[in-house]
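Undergrad: let's see this in three dimensions:
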Amino acid sequence: MAYLLVVEDDRELGELLLRVFGGAGYTADLAPDGQAGLHRALTRRYDLLIIDRGLPAIEGLDLLARLRRSGVPAPALILTALGTVADRVAGLDGGAEDYLVKPFELDELLARVRVLLRRPAAPAGHVLPVGGAEFDLITRTVTGGDGEPVTLSGRESDLLRLLAENPARVFTRREIVATVFPESTTETLADTYVHYLRRKLGPAVIATVRGAGYQLGRR
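TA: Got it, this is the predicted structure:
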């Protein structure tokens, strides 16, 4: 059974979500503000976090950043009325794995929850080598000997993990999209997120294998 934490200050919506998740076979807790969400997430293990952005006490992205710094590994879905491209980018770059804008269809929400819960959890060691750096799967940071840790978004982390766990393998764009973006068939997403990782970690972190795809490079 999966355990979900819903951090939502709209009481009516929060209670609706509890009923919907309960009907789908999940156990869900509701926190009415960011401070309560922080306390619950730090004192109980959850499989998925569903977080509003405009929360009292602690804003949603600030809450997520605090949880990531504290080593909370549960994937996060931002559920908010803030729906511009800049808002979505801020949410994904802030450590969320997915972003859904209100109003939304309950069937789509449940489908996204299923996708996030299918993703593998971080292994016990949770640190992978990436060239001369270390990639922490829980905090989603890459740390080398030459600077401050670099924080990755949820999808950037998923892509780097795929390559770092299979350093000798070349992945096609289709394989990357099927693994990292299972809800999409748009192969250019692979190119886009390779670009994001190279921008954050340097151009050599991912190697392009001409005519084949991408594999882990040397940072």
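Undergrad: only C-alpha atoms from now on, for both contacts and neighbour counts.
TA: Fine.
Undergrad: show me what counts as buried in the helix or strand where residue 61 lies.
TA: According to DSSP states H and E, residue 61 maps onto helix 60-69. If you call a residue buried by 16 or more other C-alpha atoms under 10 Å, then helix 60-69 has these buried ones: 60-61, 63-65, 67-68.
Undergrad: quick one: list the elements packing against whichever helix or strand comes after it.
TA: Next in sequence after helix 60-69, counting helices and strands by DSSP H and E, comes strand 76-80. When contacts are defined as 3 or more C-alpha pairs under 8 Å, 6 or more residues apart in numbering; DSSP states H and E, strand 76-80 sits against strand 48-51, strand 98-101.
Undergrad: can you redo these as TSV with mean neighbour count and distance to residue 28?
TA: Listed next are the helices and strands packed on strand 76-80 as TSV, based on neighbours: other C-alpha atoms under 10 Å; distance: least, C-alpha to C-alpha, whole Å:
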stretch	mean neighbour count	distance to residue 28
strand 48-51	25	9
strand 98-101	20	18
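Undergrad: to compare against the first, here's the next sequence to fold:
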Amino acid sequence: MSSGIVNVWVISPDTHSERRLDPHITVEQLKTKLEPITGISAGNQKISLYNNESDTQSTAQLSDDSKQLGFYGLRDWHVLRVEDTNPSVSFTGQLNDYSKVEKFELSDDAYAKRQDTVLVYKQQHKVGRFAPSKPQEGSTKPDVDIPVGSRCEVESTEPGLHKRGTVRFYGETKFATGKWVGIEYDEPFGKNDGSVEGEQYFSCRTNYGVFLRPGKVKIGDFPVLDDLEADEEM
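TA: Have a look, this model is predicted:
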């Protein structure tokens, strides 16, 4: 490296680069060197000197073409910001100006006819709104025959507890979608009297009625449990 050469940053509207400069060249010579780099003609260049890139206030304006760069105290890692005083005759700034770029627009009908779009992919693979609709709650299993008046037993999470009763209703309700079984329990294990939200589906004593999904109900010969049977057998 030649003695006295300094490394500086050169920044213009479209460029940002590191350059090695001889502080003995004049401002006029510098502008000539920067013309092919920045795309700004030498006559339209305005060069400002900054201590670093984060500075907002310049330390000098290289306004005298006859002065050497050393006159302005140029040293390593100074920043030379080059502005275009007449951008209408050059290309500066146009690389980032998207307002002059013609936008590609496609009508909905034209888009629908194309075979290489996301829309086609979703249709072929049944994704998103093209996916098969899920069955509503309560209709995931085939309909079963639950005759009204039949005896039944209900699953219980409590060990040894058997909830038995009689089917009093089977069908659709207003409080939820799908089929429901209305049961009158033999004992007060229920939650209602056969009505829900003001709608009466069957009648029974308070807290003897309950509505369950068919999958929780077992139909069969389930007699009423007698708590005294165990004592009588002793």
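Undergrad: quantify their similarity with the TM-score.
TA: Aligned and superposed, the two chains score 0.19 in TM-score terms (TM-score structural alignment, normalised by the length of the first structure); 59 aligned residues with a C-alpha RMSD of 4.3 Å.
Undergrad: so which of the helices and strands packed on strand 76-80 of the first structure gets nearest residue 200 of the first structure?
TA: In terms of C-alpha to C-alpha, the element of these nearest to residue 200 of the first structure is strand 98-101, at 19.8 Å.
Undergrad: helices and strands around that closest one, which ones?
TA: Strand 98-101 of the first structure packs on strand 76-80, helix 85-93, going by 3+ C-alpha pairs under 8 Å, 6+ apart.
Undergrad: tell me which of these is the most buried.
TA: Each of these was given a mean neighbour count from mean count of other C-alpha atoms under 10 Å, and the largest, a mean of 24, is that of strand 76-80.
Undergrad: helix or strand for residue 211 of the second structure, which one?
TA: Counting by DSSP H and E, residue 211 of the second structure is found in strand 209-212.
Undergrad: can you check residue 179 of the first structure too?
TA: Element membership of residue 179 of the first structure [criterion: DSSP H and E] is helix 173-180.
Undergrad: what packs against that helix?
TA: Using 3+ C-alpha pairs under 8 Å, 6+ apart, helix 173-180 of the first structure sits against helix 154-164, helix 188-201.
Undergrad: can I get the ones you listed in CSV including distance to residue 43 of the first structure and mean neighbour count?
TA: Below are these laid out as CSV (distance: least, C-alpha to C-alpha, whole Å; neighbours: other C-alpha atoms under 10 Å):
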stretch, distance to residue 43 of the first structure, mean neighbour count
helix 154-164, 22, 21
helix 188-201, 32, 16
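Undergrad: same list, those, but as TSV with distance to residue 20 of the first structure please.
TA: Output for these, formatted as TSV (distance: least, C-alpha to C-alpha, whole Å):
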stretch	distance to residue 20 of the first structure
helix 154-164	25
helix 188-201	31
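Undergrad: looking at these, which is closest to residue 50 of the first structure?
TA: Closest approach to residue 50 of the first structure among those is made by helix 154-164 (13.9 Å; C-alpha to C-alpha).
Undergrad: next secondary structure after the biggest helix by length in the second structure?
TA: Assignment by DSSP state H gives helix 27-38 as the longest helix of the second structure. Of the helices and strands lying after helix 27-38 of the second structure in sequence (DSSP H and E), the nearest is strand 45-50.
Undergrad: just want the angle from that next one to helix 27-38.
TA: 100 degrees (axes from the mean of the first three to the mean of the last three C-alpha atoms, to 10 degrees).
Undergrad: show me what counts as buried in strand 45-50 of the second structure.
TA: Counting neighbours by 16+ other C-alpha under 10 Å, one finds that the buried residues in strand 45-50 of the second structure are 45-50.
Undergrad: on that earlier part again, mind putting the helices and strands packed on strand 76-80 of the first structure in TSV, distance to residue 35 of the first structure included?
TA: Below are these laid out as TSV (distance: least, C-alpha to C-alpha, whole Å):
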stretch	distance to residue 35 of the first structure
strand 48-51	12
strand 98-101	21
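Undergrad: one step back: can you say which of the helices and strands packed on helix 173-180 of the first structure is nearest to residue 207 of the first structure?
TA: With C-alpha to C-alpha as the measure, helix 188-201 is the member of these nearest residue 207 of the first structure (9.4 Å).
Undergrad: which helices and strands sit right next to that closest one?
TA: helix 154-164, helix 173-180, strand 206-209.
Undergrad: and residue 164 of the first structure, how far from residue 90 of the first structure?
TA: The gap separating residue 164 of the first structure from residue 90 of the first structure is 25 Å, by C-alpha to C-alpha, to the nearest Å.
Undergrad: for the second structure, longest strand please?
TA: Counting residues, the longest strand found in the second structure (DSSP state E) is strand 163-172.
Undergrad: any idea which helix or strand comes after that strand?
TA: Downstream of strand 163-172 of the second structure (by DSSP H and E), the next one is strand 179-185.
Undergrad: if we can go back for a sec, the helix holding residue 61 of the first structure vs helix 85-93, what angle?
TA: 20 degrees.
Undergrad: just to revisit the earlier point, switch the buried residues of strand 45-50 of the second structure over to CSV; also include distance to residue 185 of the second structure.
TA: Formatted as CSV, the buried residues of strand 45-50 of the second structure follow (distance: C-alpha to C-alpha, whole Å):
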residue, distance to residue 185 of the second structure
45, 95
46, 94
47, 94
48, 92
49, 92
50, 89
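Undergrad: specify which member of these is nearest to residue 163 of the second structure.
TA: Nearest to residue 163 of the second structure among the buried residues of strand 45-50 of the second structure is residue 50, at 87.1 Å by C-alpha to C-alpha.
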